[in-house]
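1. Predicted model follows, preceded by the sequence.
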Amino acid sequence: MTVLPLLSLRVGPVAPLGARGTPSGIAKFEVQRAVELSQTGFSGDMQGDTAKHGGPEKAVHHYPHEHYAEWAQDIGQHPLLSSPGAFGENLSTAGLTENDVAIGDVFRLGSAIVEVSQGRQPCWRLNERFGRKTMARDVQSSGRTGWYYRVLQPGNVEPRNGLTLVERSTPEWSIARIWRIFYIDPFNRDELAGIAALDRLASSWRDYAARRLQSGRIEDWAKRLEGHEAAGD
């Protein structure tokens, strides 16, 4: 099986972010050693708001490095785009995007086993990190969100390790497809019903789809995207 190399393996402590000094773990730093990966994430990787960030369904964040060139075209040569880590990712690779990865995809990563659990819902911390008021909304509208893994088997991960695809349970349910339903075609009832029934998808995302089917309304994104403290990622 083909191994997709890691361009960067990153963890970060909680540190003040932006003018308000909000506690955040979005600034992650490259590691050159083996790191333990548990069901809640990498050793040494922390979140400022553990109610909204991290946890078993968002243990590892993966962001495609090929998106960086697209962002440079969109917003200019921002200093954060000069190397991996701009989007708070733990894993940076080239050769795998939201179009390729599906819910339930299982990968070997070092001695650990991880499974794709959901896409990322960007939050206002990206606005603070980039110094750009619309960055979270731009990430959401672009579809260049990255995705999260849950950890099926804890283990150790080294920078020289790569991702090896082990199993695909629902390859038709790509991260890009679900993004399109949530944000572009939000009242497609057949697709929402499919998402609500997708058992390998994180339960919070299944709930989004079920609530939208029931209410016929789109949830309010403003708090998450524009900087209120109640927002989450």
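-> Done, it's in.
2. contacts, neighbours, all on C-alpha from now
-> Fine.
3. Distance check, Ala86 against Met46.
-> 16 Å (CA to CA, to the nearest Å).
4. cool, and Pro171?
-> 31 Å.
5. Which one's more surrounded, these two?
-> When Pro171 and Met46 are compared for neighbours, Met46 comes out ahead with 22 against 14, by other CA atoms under 10 Å.
6. Quick check: the more buried one touching Ala15?
-> No - look at Met46 against Ala15 with CA atoms under 8 Å: they stay out of range, at 9.5 Å.
7. Between those two, which contacts overlap?
-> Contact with both Met46 and Ala15 is made by residues Gly25, according to CA atoms under 8 Å, 6 or more residues apart in numbering.
8. could you say what helices and strands the helix of greatest length in the chain packs with?
-> In the chain, ranked by residue count with DSSP state H as the criterion, the top helix is helix 203-215. Helix 203-215 sits against helix 189-196, with contacts defined as 3 or more CA pairs under 8 Å, 6 or more residues apart in numbering; DSSP states H and E.
9. Show which residues not belonging to the helix it packs on make contact with it.
-> Here helix 189-196 makes contact (CA under 8 Å, 6+ apart) with 178, 181, 201, 205-210, 212-213.
10. Need these in JSON lines (columns: distance to Lys28 and neighbour count).
-> Formatted as JSON lines, the contacts of helix 189-196 follow (distance: CA to CA, whole Å; neighbours: other CA atoms under 10 Å):
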{"residue": "Ile178", "distance to Lys28": "27", "neighbour count": "25"}
{"residue": "Ile181", "distance to Lys28": "30", "neighbour count": "17"}
{"residue": "Leu201", "distance to Lys28": "26", "neighbour count": "21"}
{"residue": "Trp205", "distance to Lys28": "26", "neighbour count": "18"}
{"residue": "Arg206", "distance to Lys28": "29", "neighbour count": "20"}
{"residue": "Asp207", "distance to Lys28": "30", "neighbour count": "14"}
{"residue": "Tyr208", "distance to Lys28": "29", "neighbour count": "16"}
{"residue": "Ala209", "distance to Lys28": "31", "neighbour count": "24"}
{"residue": "Ala210", "distance to Lys28": "34", "neighbour count": "19"}
{"residue": "Arg212", "distance to Lys28": "34", "neighbour count": "20"}
{"residue": "Leu213", "distance to Lys28": "37", "neighbour count": "19"}
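11. Check it against this one:
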Amino acid sequence: MKIVSTNIGERKEVVWNGEKIITGIYKYPTDKPIFLDLEEVKGDEISDRKYHGGIQQAVYAYSLKYYDFWKPLYPNLDWQLGMFGENLTVDDIDETNIHVGDTFKVGETILEATLQRSPCHKLGIRFKNMNIVKQFWNTTMCGVYFKVIKTGLVKVGDEFNQIKSCPENPTIANLLVRRKKEKGLL
């Protein structure tokens, strides 16, 4: 696994169905290294700290290979990396093979896999279509949240070198299935 894009976003105010919403989901590639801190990516907007950021969700990674699945479903979007609100677009991250607690050396950092992404309406706002939320729930292509064990800079080209494996723990995809059951989506 290798970083193909580092993405950050600014605070953005949008109107959706007549309601004013503040969001940080509009992330765009940056050509500079980004600093992964204990509870956030420095310089990246987190508008809803109840569901984003914090120790367990400091960094969000999504797979580049999934873009090929989504693009035909939403051909009229201005596609660019960071579309899913991810801080790190990774060439090939697979939630069915990453377990909670798996730990990786990436650039100057050490990251530990913690949680799945459970999509909300802000993903629908970014895609200009709420159908994406249900479609996202119906896949295992949820991306991975990471805890930052050691802070530091990461950049495009940095590889995820696994330094700890936790096969006794559930996979990130298993967590998504559990969350769907809790929400009555299965």
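-> The structure has been received and is ready for your questions. No experiment lies behind these values; they were computed from the predicted model shown.
12. Tell me the spacing between Ser215 of structure 1 and Ser82 of structure 1.
-> Distance, Ser215 of structure 1 to Ser82 of structure 1, using CA to CA: 43 Å.
13. hang on, I meant Gly155 of structure 1
-> Separation of Gly155 of structure 1 from Ser82 of structure 1 (CA to CA) stands at 30 Å.
14. Same question for Thr97 of structure 1.
-> In this view, Thr97 of structure 1 and Ser82 of structure 1 are 19 Å apart by CA to CA.
15. who's more crowded, those two?
-> Thr97 (22 against 12).
16. Which residue, other than its chain neighbours, is closest to the more buried one?
-> Pro64 (5.8 Å; CA to CA, 6 or more residues apart in numbering).
17. can you count the residues close to the one you found?
-> With other CA under 10 Å as criterion, Pro64 of structure 1 counts 22.
18. Would you check that it makes contact with Gly146?
-> Yes - using CA under 8 Å, Pro64 of structure 1 is in contact with Gly146, at 6.6 Å.
19. Common neighbours of these two, please.
-> Thr97.
20. Can you identify each of the helices in structure 1 by residue range?
-> Along structure 1, counting by DSSP H, helices occupy 67-75, 125-130, 135-142, 175-183, 189-196, 203-215, 222-226.
21. what's the last one packed up against?
-> Taking 3+ CA pairs under 8 Å, 6+ apart as the contact definition, the neighbouring helices and strands of helix 222-226 of structure 1 are helix 135-142.
22. In structure 2, what stretch matches the helix it packs on?
-> Per TM-score structural alignment, the counterpart of helix 135-142 of structure 1 in structure 2 is residues 132-139.
23. Give me the spatial nearest neighbour of the residue minimising distance to the centre of structure 2, chain neighbours excluded.
-> The centroid of structure 2 falls nearest to Tyr60 when counting by CA atoms, centre = their mean (3.2 Å). Distance criterion CA to CA, 6+ apart; nearest residue to Tyr60 of structure 2, sequence neighbours excluded, is Tyr145 at 4.5 Å.
24. That neighbour touches Arg117, doesn't it?
-> Yes - between Tyr145 of structure 2 and Arg117 there is a contact under CA under 8 Å: 6.8 Å.
25. still on that earlier bit, ok, the equivalent of the residue nearest to the centre of structure 2 over in structure 1 - contacts?
-> Under the alignment by TM-score structural alignment, Tyr60 of structure 2 pairs with His61 in structure 1. His61 of structure 1 is in contact with 88-91, 146-149, counting by CA under 8 Å, 6+ apart.
26. could you pull out the strands for structure 1?
-> 3-5, 8-11, 15-17, 22-24, 29-30, 35-38, 41-42, 60-64, 91-93, 106-109, 112-119, 147-153, 155-157, 162-167 (DSSP state E).
27. Between the ones you listed, which one is closest to Gly131 of structure 1.
-> Closest to Gly131 of structure 1 of those, according to CA to CA: strand 15-17, at 10.5 Å.
28. After superposing, tell me the mean distance of that closest one to structure 2.
-> Aligned to structure 2 and superposed, strand 15-17 of structure 1 gives a mean residue distance of 1.8 Å (mean CA distance after the TM-score superposition for structure 1).
29. how about stretch 101-121 of structure 1: buried residues?
-> 101-110, 112-121 (16 or more other CA atoms under 10 Å).
30. ditto for stretch 16-27 of structure 1
-> Buried, per 16+ other CA under 10 Å, within stretch 16-27 of structure 1: 17-18, 22-27.
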